[in-house]
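In: Sequence below, structure please.
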Amino acid sequence: MPSPTIDGRVFLETGRKLVDRLLDKHLPAESTEPKSLHEALRYSVMAGGKRLRPLLAMAACEYCGGDTGGDDKPIHRAMIALEMVHTYSLVHDDLPCMDDDDLRRGQPTCHKKFGEAIAVLAGDALHDIAFELMASTGRTEPVVELAQAIGTQGMLGGQIADIEAEGRDVDEAEIVEIHRRKTGALIRCAVRVGAILADAPPALLARITRFGEKVGLAFQVIDDLLDIEGDQKLLGKKVGSDSKNLKATYPGVVGKARARQVAVRLIDDAKAALENEDDNMLRQIAEYIGQRQS
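Out: The predicted structure is shown next:
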């Protein structure tokens, strides 16, 4: 698989900087009461990360002819709403009652730093701020998309299925469904929101949706592999936590070799949904996902 072009790397790097600026702008200041809650919000959100979901939304908007210039358009508010929802899910996922992880983005997890109660409330607050921002786009469709992506048929449903699959045998169809909901739903939502805010016609929205579904599943298959083979320093989190928690994973179900093949095929399918056009950032991000080490 070819490496992303220089333009692709520039897009990812400048895009992350834009997302960080937008997050800093829209998050409550630590000096604002309740200070402990706002400190926990900023600690979790501003710790870095790939910023993949907002970048996918922006790339999808551009691909569909939308205007992403500046930093105060509806797409920009949607982008940081997506990142806040993603971070809220990580804060809650790391809790002792879930995955009980100590390290996230290279630093102690939110509950390790601030305690479980504040971590729960920080996640709740990020969820609420995200919906306020998504509603501020002035369109109802992105709000509905986000609600569906994180609801019982999306991320939350995937989390339940993930928990209930711990320690038991699952088949490939079941692990696909778990990953489709837990991780894939929000990635699918990101590209759809970007396309919707660009007023993409139905046929183009369908192509973007297929791209999001394929790349979202590929992301999690690769994540499963990195939990076995990855470098903790690059990942910013402990490796081996899936096996420790008896999690159902793609390589655990079909083996590492087959999981790698599936990831490659999914990335190829995602690019094919774009009709194999070479010069677009969605394709570059797909290739980045396919070769990522963190």
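In: From here on, just use CA atoms for contacts and neighbour counts.
Out: OK.
In: Please compute how far the longest helix along the chain lies from its chain's middle.
Out: Using DSSP state H, we find that the single longest helix of the chain is helix 202-229. Here helix 202-229 is found 10 Å from its chain centre; the criterion is CA atoms, centre = their mean, to the nearest Å.
In: One more sequence to fold, the one below, so I can look at both together:
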Amino acid sequence: MTTASTSLYGLASARDLFALTKPRVMTLVIFTALCGMLAAPGSIHPVIGFTAILAISLGAGASAALNQWYEADIDAIMKRTSQRPLPAGRMDAETALHFGIGLSVFSVVLMGVAVNWFSAVFLAFSIFFYAVVYTIWLKRSTPQNIVIGGAAGAFPPAIGWAAVTGDVTLMPVLLFAIIFFWTPPHFWALALFMNSDYSKAGIPMMPVVAGRESTRKQIFGYSLILAAIAIAPYPLGFTGAIYGTSAILLSVVFSALSLQVMMSQTSEPKDMAAEKRLFKFSILYLFALFAALVADRLVLA
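Out: Okay, the predicted model is just below:
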């Protein structure tokens, strides 16, 4: 093997290891964790703050790697995931497992040594929850997989908050709850137009088990709960008018799009415009809501 080909192989391996961390999902994790940190009372040294975000990012990447290690068989069946490193045959399972475990340990130790051990334990639990509770236990066993498993993606802002304060109060609990109740409508909107993939892979997503009509009703129900929780920090006095106004407007749009999904009758993925609109807006919703939280905190500071 030539030096050039060895170099190319090394680059490909590095890209595949990076792909294991689900970088697009990690973007949301980093953003919400940073917002939780910036919204927390008090201050944190920029270097320690950067280290905390790095540790949270690495922990999220570790969770994703362990998830892909365990789900390689079903990833190979689904069109959306078939080109990931493991099902595509670009990496062996042992490498993915060792990478995920090593990254998990490093992220937790880094958080504990550089920031505080309360947030480190919090981070360790979030990795365990995603890799074991959600991936191994819930994903293939219950249509409530996304509902309960949504907690895994809801931890970052609370961990960011804990990195600054060393504790958790009602406000970070509300931030956790926002993502927790946002997750079902976000993923079920995706599951509605990816229903055949989930069915083929034997994953009991809500549309597969309960049907489209029931799922659409639940999406709308969760959107109303989400709206109430997202707006709550304002009347409770935790935020100012910037966040309050943004939360109301964004939640009204989210609920309106969820209502359109509930009223939809189509069963053809290509015709599911309402579901696709909700899925795309749900991502914007979370980014905009947490950005408003930080903007509000900077104005009030």
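In: Which neighbouring elements make contact with the longest helix of structure 1?
Out: Judged by 3 or more CA pairs under 8 Å, 6 or more residues apart in numbering; DSSP states H and E, the packing partners of helix 202-229 of structure 1 are helix 172-179, helix 185-197, helix 241-244, helix 250-254, helix 256-273, helix 281-291.
In: who wins for proximity to residue 121 of structure 1 among those helices?
Out: For residue 121 of structure 1, the closest of those is helix 185-197, at 21.1 Å, according to CA to CA.
In: quick revisit: buried residues of the longest helix of structure 1, list them for me.
Out: The neighbour-count check on helix 202-229 of structure 1 (16 or more other CA atoms under 10 Å) flags 204-205, 207-228 as buried.
In: and it with helix 256-273, angle?
Out: 160 degrees (axes from the mean of the first three to the mean of the last three CA atoms, to 10 degrees).
In: Which SSE is immediately downstream of helix 202-229 of structure 1?
Out: Using DSSP states H and E, the helix or strand that follows helix 202-229 of structure 1 in sequence is helix 232-235.
In: And that following helix, what does it pack against?
Out: On a contact count with 3+ CA pairs under 8 Å, 6+ apart, helix 232-235 of structure 1 meets no helix or strand.
In: again, 10 Å this time
Out: If you count contacts as 3 or more CA pairs under 10 Å, 6 or more residues apart in numbering; DSSP states H and E, helix 232-235 of structure 1 packs onto helix 202-229.
In: residue ranges of the helices in the stretch 1-150 of structure 2, please?
Out: For the stretch 1-150 of structure 2, helices defined by DSSP state H, counting those that start in this stretch occupy the ranges 3-20, 23-39, 46-70, 72-77, 93-114, 117-128, 145-165.
In: Quick check: closest non-adjacent residue to residue 66 of structure 2.
Out: With sequence-adjacent residues excluded and distances taken as CA to CA, 6 or more residues apart in numbering, residue 66 of structure 2 is closest to residue 100, at 5.2 Å.
In: Identify the residues contacting the one you found.
Out: Residue 100 of structure 2 makes contacts with 17, 20-21, 58-69, 94, 131, as judged by CA atoms under 10 Å, 6 or more residues apart in numbering.
In: PyMOL command to pick out the buried ones of the residues you listed?
Out: In PyMOL, this line selects whichever of those come out buried by 16+ other CA under 10 Å:
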select buried, resi 17+20+21+58+59+60+61+62+63+64+65+66+67+68+69+131
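In: still on that earlier bit, go through the helices of the stretch 1-150 of structure 2 and name the closest to residue 294 of structure 2.
Out: helix 23-39 (5.7 Å).
In: Go through the closest one and flag the buried ones.
Out: 26, 28-39.
In: which ones are touching the aligned partner of residue 179 of structure 1 in structure 2?
Out: Superposed on structure 2 with TM-score structural alignment, residue 179 of structure 1 falls opposite residue 146. Shown in contact with residue 146 of structure 2 (CA under 10 Å, 6+ apart): 134, 138-139, 152, 180-181, 183-188, 205-206.
In: again with residue 210 of structure 2
Out: So residue 210 of structure 2 contacts 143, 204 (CA under 10 Å, 6+ apart).
In: hmm, 8 Å instead?
Out: Contacts for residue 210 of structure 2 (CA atoms under 8 Å, 6 or more residues apart in numbering) come out as none.
In: and what of residue 111 of structure 2?
Out: Residue 111 of structure 2 touches 51, 52, 55, 56, 117, 119, 120, counting by CA under 8 Å, 6+ apart.
In: Just give the closest residue to it, not the sequence neighbours.
Out: Closest to residue 111 of structure 2 by CA to CA, 6+ apart is residue 120, at 5.1 Å.
In: now that neighbour: how far from residue 71 of structure 2?
Out: In this view, residue 120 of structure 2 and residue 71 of structure 2 are 26 Å apart by CA to CA, to the nearest Å.
In: With residue 217 of structure 2 instead?
Out: Applying CA to CA to residue 217 of structure 2 and residue 71 of structure 2 gives a distance of 29 Å.
In: cool, and residue 127 of structure 2?
Out: 16 Å.
In: Same drill for the two, tell me which one is more crowded.
Out: residue 127 (28 against 17; other CA atoms under 10 Å).
In: Just tell me what the more buried one corresponds to in structure 1.
Out: Residue 127 of structure 2 maps onto residue 150 in structure 1, by TM-score structural alignment.
In: For the helices and strands packed on helix 202-229 of structure 1, give me CSV that also has distance to residue 69 of structure 1.
Out: Formatted as CSV, these follow (distance: least, CA to CA, whole Å):
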stretch, distance to residue 69 of structure 1
helix 172-179, 33
helix 185-197, 13
helix 241-244, 40
helix 250-254, 39
helix 256-273, 25
helix 281-291, 15
